[in-house]
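# Structure, please.
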Amino acid sequence: MAKTIYEFKVKDADGNEVSLGEKYKGKVVIVVNVASQCGLTNSNYTQLKEILDKYQERGLAVAAFPCNQFGGQVRAVLVLPQEPACEIDIMSFVKTKFSMEPDLFSKVNVNGNEADPLWKWLKKEQGGTLTDAIKWNFTKFLVNRNGEVINRYGPTTEPKSFIKDIEKALDEPAKL
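The predicted model follows:
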């Protein structure tokens, strides 16, 4: 059983395998499942960008994993997918609309038998309310400089609301 995110490899938006240990060792990371057509998209991306701009030089990173697993939201009379685009289009959307370039990874499933191993582990490390399942897009996990999950925030928890947790994690030295 993994003890840190450093033990995982994932695919980036270009399909290349990335070692999270090589990429994030010694950094504080917000791991988040994202969607471009979700009611929470604007507030989350806007706040994640502000936080990243302020704290990136101190060692903060945002690892964004697109997810289209939630079946869509009802808009008027249509049910639309939340993340129908390919990774290139997603990156373009985030860069154009929010002037942000998070570390974007390949689309993943976060629940069920096909859930990505990283997301299965994240849910075991920090369970949810009532159930460990990810309930919606923009569930956020805060990872310390040692690669350990220190907190989980629900989809409606705005990123700015846990700045004190981020600052505390940034102030703690890595014990690597």
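
# okay, CA-based contacts and neighbour counts for the rest of this
Noted.

# in this protein, which spans are helices?
With DSSP state H as the definition, the chain shows helices at residue ranges 20-24, 41-55, 87-98, 117-125, 163-171.

# Could you check the first one and say which residues are buried?
Taking 16 or more other C-alpha atoms under 10 Å as the neighbour-count basis, helix 20-24 is seen to contain the buried residues 20-21, 24.

# follow-up on the earlier one: can you tell which of the helices of the chain is closest to Met1?
Nearest of the helices of the chain to Met1, taken as C-alpha to C-alpha: helix 117-125 at 8.5 Å.

# One more sequence to fold, the one below, so I can look at both together:
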Amino acid sequence: MVGRMNDEPGISAPNVYQFKVIDTEGNVVHMRKYKGEVLMIVNVATRSGFTDLNFKQLRELQKIYEDRKFKVLVFPSDQLGNQEPKSAREVLEWAREREYEFDIFDKIDVNGPNTPLLWRYLKKCKRGMAGDFIKWNYTKFIVDRNGQPVGRYGPAVPPSKLAKTLEDIFER
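The predicted model follows:
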């Protein structure tokens, strides 16, 4: 499977564009597809107490900044609290029913040996307060137009609170 430690040379990379991920259809997606865009990469779970607020505010941010090349990339995970029993395709359908137009990828483990290389890289570049592991659902990474992770925000930080950070990145 793409993105596991034994399939790739490692997590030392100049930017996120070196990595591949799997979409909800099982296709390999090269992250270089997003070159030149500002990204917010989020691990999600539809049964989390953070779901409604995060999805709504992520949608608002994406609409506000779509003309400035901003994308939200969503990675479902059932690893934290078993709050995502749906398959990735079911999460995609759930999101579409609610008019969330994010790029949604295959379910992942955000911690441990099966963590995709992109997520290992993000956690290495932007460690959390307690280390490089993901503590809970709705951890948000912001990646600038050069593919550099420039921020990591915990689940308690609502996406709307990141608008100023995004504005600063767009002004660079």
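
# Drop the TM-score for these two in here.
Comparison of the two superposed chains (TM-score structural alignment, normalised by the length of the second structure) gives a TM-score of 0.91, and 161 aligned residues with a C-alpha RMSD of 0.9 Å.

# sorry, back to before: distance to Gly147 of the first structure added to the helices of the first structure, as a markdown table?
As requested, those are exported to a markdown table (distance: least, C-alpha to C-alpha, whole Å):
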| stretch | distance to Gly147 of the first structure |
| --- | --- |
| helix 20-24 | 8 |
| helix 41-55 | 17 |
| helix 87-98 | 25 |
| helix 117-125 | 11 |
| helix 163-171 | 11 |
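
# any idea which of those helices is most buried?
Mean neighbour count (mean count of other C-alpha atoms under 10 Å) peaks for helix 117-125 among the helices of the first structure, with a mean of 19.

# Show me what that helix is packed up against.
Judged by 3 or more C-alpha pairs under 8 Å, 6 or more residues apart in numbering; DSSP states H and E, helix 117-125 of the first structure is in contact with no other helix or strand.

# Throw the buried residues of helix 20-24 of the first structure into TSV and include distance to Arg58 of the first structure, thanks.
Output for the buried residues of helix 20-24 of the first structure, formatted as TSV (distance: C-alpha to C-alpha, whole Å):
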residue	distance to Arg58 of the first structure
Leu20	18
Gly21	18
Tyr24	13
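
# Might you report the residue contacts of the residue positioned nearest the centre of the second structure?
Centrality entry for the second structure: nearest residue to the mean C-alpha point is Ile41, 2.2 Å, by C-alpha atoms, centre = their mean. Listed by C-alpha atoms under 8 Å, 6 or more residues apart in numbering, the contact partners of Ile41 of the second structure are 72-75, 140-143.

# The closest residue to Glu87 of the first structure other than its chain neighbours: how many residues sit nearby?
In this structure, Glu87 of the first structure finds its nearest non-sequential neighbour in Ala13, 5.4 Å apart by C-alpha to C-alpha, 6 or more residues apart in numbering. Look at Ala13 of the first structure: counted by other C-alpha atoms under 10 Å, it has 20 neighbours.

# What residues does Ala13 of the first structure make contact with?
Residues near Ala13 of the first structure by C-alpha under 8 Å, 6+ apart: 87-88, 104-107.

# distance of the counterpart of it in the second structure from Asp103 of the second structure?
By TM-score structural alignment, Ala13 of the first structure lines up with Thr24 in the second structure. Applying C-alpha to C-alpha, to the nearest Å, one obtains 9 Å for the distance of Thr24 of the second structure from Asp103 of the second structure.

# Likewise for Ile64 of the second structure?
Going from Ile64 of the second structure to Asp103 of the second structure by C-alpha to C-alpha gives 16 Å.

# do you know how far Val62 of the first structure is from Val32 of the first structure?
8 Å.

# Which one's more surrounded, those two?
Val32 (24 against 21).

# And the more buried one, what's its match in the second structure?
The pairwise alignment with the second structure assigns Val32 of the first structure to Val42, based on TM-score structural alignment.

# Let me see the ranges of the strands in the first structure.
9-11, 17-19, 28-34, 60-66, 73-75, 78-80, 103-104, 140-143, 149-153 (DSSP state E).
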